[in-house]
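Novice: No sequence on hand, only this structure:
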């Protein structure tokens, strides 16, 4: 937030200065640099003196003119031992490596030795030697590209020349380091290999891991050297790394991103865009999949491409350009301004659990209507106006379905729907991510077995999991209890995960013994299946886990739960349902007595169920003709999709 606020202030300053008769955009940047001005002027003088360097001079001017809009957070020195340690950790056990890295970050973060993030402004930080070296290396790589494949100078300035991708810390010498490290990929391109082959080769060689929870303990972008050591980061960090790699090789490269999904409670996604001649390739950090063929059915409101230059036409994201229509079908719409008296910047927002509405696209006003272009489909939008960064709705929310049909949600307060079934607070799966369905179904064909032998010789299967379609805890009564010294869950060769596992005697008392297990991985903590936490889990491929008892007992019940998101209705927890009518209005608080809640709701209402007891994942929904929840941008009736 500090970074964005600084950029906003700088934008205003540069606009004022550049509008004066005596100053240019370059002069505005030099004034902003203050004590660092001699360093930047040294770069300009270096290239101005030689006519053959005229293009390099233009490149230097481009970098300096746009430098006031860029800043970064200085790497946190107290974490250096963590990155040094993880660099020595073997790469052959990625699960344990990730766990060790997160544990080390947490220990430092929780200590009293941590310091506050320090914001560094590029315009006051970048020195002449660094900038000259960056320009020289950029031109060397760019000129090394075949004439038929070399980009235009304009694209070169925005997507090859810049000294970093977006917000990662500046580090001396990294461009040269990356060029040397990946020069083999450059040779592949020169020999005629396709761009996709080369990009996939680099991503498969690096094997970087996207670990979102890193930000819980290291709350700022990672530097390239930190990624080199850890091979981990969030997707933004890892995309920044690859963008720098491809730019070091002289290619066009940028971060493409969805700032906020239409069907996620709080976040978006970023990936790599690379161009070589007429070849283009957009892919995630693991490569292999072309993202330009991936998002047709997704809930994507906007796709932006990061750019070094400042784009004043994009008032929401001025360092990005809109490339939505390069990926997915789009639609232009006009929406009447019904609510807002004092109109600021017309914007469209998507639902966000923490902010309520997250502005995602800017528009224009014509004759009392707000006009928006290049909108993605399968998205719920809220039209509004942005004044001093405060969003005010201007009309009722509407959904653009996958065919471009528009449905507006204005509640009919004169007509209610009774006995509506509420079974979740968040959609279960989406067209591009059905992993939650697969996690449940993966348990099918697994079984529970008992034996009086440690090696389970002559074992007996007491229950086999079939047709499982629930994320809830399953309690199974054993029809014919048999005394046993050993009992275990057996995945039967499958790859799956358990969130919970428990055994009970014939009197219904929970029993425990010495843990017996094989081929099982615990990503959070040892024996997570026994901790009564539905969000932790254990599992793997062809694994088993259970108990050895001191003496034989009769098992009356087994309990198990698939790895899940815990967004179903939990007995004993409190919930509150809201509907939108110019603001969020409550329909009452209820304590769950069952795994279903029943409410009376207005017809055609947009609804939001909050869990007041715990949890953060929530999203809006409506009610269909069968009084069931209908999730906008999600799959509905998800378990039938993969049948």
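Specialist: The structure has been received and is ready for your questions. For clarity, every value in this text was computed on a predicted model and none was experimentally measured.

Novice: Could you use CA atoms for every contact and neighbour count after this?
Specialist: Will do.

Novice: and residue 150, how many neighbours?
Specialist: Neighbour count of residue 150, defined by other CA atoms under 10 Å: 20.

Novice: Chain neighbours aside, what residue packs nearest to it?
Specialist: Nearest non-adjacent residue to residue 150, counting by CA to CA, 6 or more residues apart in numbering: residue 277, 5.9 Å away.

Novice: looking at this, residue 241 is in a helix?
Specialist: Yes: inclusion of residue 241 in a helix is indicated when DSSP: H, G, I helix; E, B strand; the rest coil is applied.

Novice: For it, give me its contacts.
Specialist: 165, 224, 227 (CA atoms under 8 Å, 6 or more residues apart in numbering).

Novice: List the ones among the residues you listed that fall in helices.
Specialist: 224, 227 (DSSP state H).

Novice: Pasting the second one now:
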């Protein structure tokens, strides 16, 4: 006991000692293993602090013990590597998942050995002190970003040395510099090039996959890839963490990414398929980040003061293994809102995000004197206030935008009606723009010879494309039997749809076949009347040759670039709503006969366009300066 009393760091001796004593008592019969670790480092003060850090915070950490976990892993590999699961496979997976109802928790404190902890601590110090950027890392950062032996509830394994042996030679061969961001960058590019594929064929996933499984198979979604990256980086002394946000109704889905701490103390977010690691805050601009959390080995004591509220939100804010790091992204901020509502003191108000299934709570606070306060929230995003009722969350008050200092409410002016032009139901994200731009430079030529030796240029796509249906009217009297479509130099050819007509009114469609790419199953996508499916050539600079049954004079070409199918789709039914501060009010329905819709809508209103025929992706927007401005 003298050893425990003699330890003091970061906080008061009494608090630290009490916490350590409680952790040792929690270990029960396994206390002897933890005591061996403390005794082992009794003459090494810095490693002793690290050991105490791990032991003090250990009671909250555990593994899930799942029957037939290895069978789940085999199905996961099959689903991704082979690209399919049989109907029987899916049934078997669901039957296996019934064991989740009897899932067991095995607490680290009850099973971990002294040998395991000593190996982890010694090796963590080795990689910390042997990397050139290690000298810039504080002890607290080391404990948070390199020392931990686990991320969440994955099976307990001694993974760090194994990962180091595999990836240190790769790092040495790719990077000889001293910048931690540079080292992280080359490794991410390497991992991205090697591939980390995923699909969504598994009807149910394991709560967490083993470190050894991820190293061997390298498959999974954003959670698995960020876990794998965390194992790789920490094994090499690169200080990383896993950040996440919760979204969707029930807050039962999360999006994950990694952060690295550079030598100046800045936090740099990154993820696979970003193209590397770059200084400065990077954002995927797709998932709005109203509240950002980080996995932490250290117990988050603030979680113990979480306001008792709806279960979906409470399970997050009371989780002691994650902490709110929103202020690291947006800076510290506070928002104080006046409520022009008859609500009592002490009543809970929820800060919510929009979803097309209902409001999604992001924070909660108590009403005090007709006011409510929230701190550290994402800026330049749209928010709704709501109260919880037996029927679910009920909106109270107008939606608003918070720019970090001031609030802008969207109070619709029903006395000022605007005729608005709508072209999409979601924002035009960068990845969609990239696909639209891929069609730039495509040339379309005609000839009556298969070898295209006398080809005549009919049309070249030179204008920036920002819609789905694009019509090119030709001044052409010649007849052709063959058409060649060629991408711009060093590009692949991409089309979602390509149609030819004998007339300008597009009533006489010319049937055709592609004769030089018939072996590619995707070639049929080019004329299947589905703007979401697409054809992409298997190599750059590769043309397709189209054959008509006879020679025709082409008057019109209708083409659709690869896209997300969130433009206005001809033939679909749409309905527009505006928000009146409590509900969504319909402004009418329309069947689309072109890729543009026109509605009358109140000025300064938040609007929501729904496709009643298909699709789920929808975002709200305002109409300003004659364009849709989507609000995330």
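Specialist: Looks like it came in fine. This is a predicted model, so every value here is computed, not measured.

Novice: And the TM-score, once the two are fitted together?
Specialist: For this chain pair, the superposition-based TM-score is 0.77 by TM-score structural alignment, normalised by the length of the second structure; 577 aligned residues with a CA RMSD of 4.2 Å.

Novice: quick one on the thing from earlier: just give me the ones among the contacts of residue 241 of the first structure that are also contacts in the second structure.
Specialist: Mapped onto the second structure and checked by both residues aligned by TM-score structural alignment, their matches' CA atoms under 8 Å, these keep the contacts 224, 227.

Novice: hang on, the earlier thing: let me know whether the residue nearest to residue 150 of the first structure touches residue 151 as I believe.
Specialist: Yes: shown here, residue 277 of the first structure and residue 151 form a contact pair, counting by CA atoms under 8 Å, at 6.5 Å.

Novice: hmm, back to that, now, which of the contacts of residue 241 of the first structure sits nearest residue 172 of the first structure?
Specialist: Nearest to residue 172 of the first structure out of the contacts of residue 241 of the first structure is residue 224 (CA to CA; 10.6 Å).

Novice: since we're on the counterpart of that closest one in the second structure, how many residues are nearby?
Specialist: For residue 224 of the first structure, the aligned residue in the second structure is residue 211 (criterion: TM-score structural alignment). By other CA under 10 Å, the residues close to residue 211 of the second structure number 25.

Novice: same question, residue 509 of the first structure
Specialist: The burial count for residue 509 of the first structure: 12, using other CA under 10 Å.

Novice: dump the residue contacts of it.
Specialist: By CA under 8 Å, 6+ apart, residue 509 of the first structure has no neighbours at all.

Novice: residue in the second structure matching it?
Specialist: Using TM-score structural alignment, residue 509 of the first structure sits opposite residue 509 in the second structure.

Novice: ok, its match to residue 527 of the second structure distance?
Specialist: Distance, residue 509 of the second structure to residue 527 of the second structure, using CA to CA, to the nearest Å: 11 Å.

Novice: overlap in contacts of the two?
Specialist: residue 499.

Novice: Just the buried residues of the helix or strand hosting residue 241 of the second structure, please?
Specialist: Element membership for residue 241 of the second structure (DSSP states H and E) is strand 240-247. Residues of strand 240-247 of the second structure classed as buried by neighbour count (16 or more other CA atoms under 10 Å): 240, 241, 242, 243, 244, 245, 246, 247.

Novice: Pull the most distant pair out of the residues you listed.
Specialist: Farthest pair in those, by CA to CA: 240 and 247, 23.1 Å.

Novice: Just give me the longest strand of the first structure.
Specialist: strand 544-562 (DSSP state E).

Novice: Tell me the helices and strands packed up against whichever helix or strand comes after it.
Specialist: Sequence order places strand 574-580 as the next helix or strand after strand 544-562 of the first structure, per DSSP H and E. Where contact means 3 or more CA pairs under 8 Å, 6 or more residues apart in numbering; DSSP states H and E, strand 574-580 of the first structure is packed against strand 584-591, strand 607-611.
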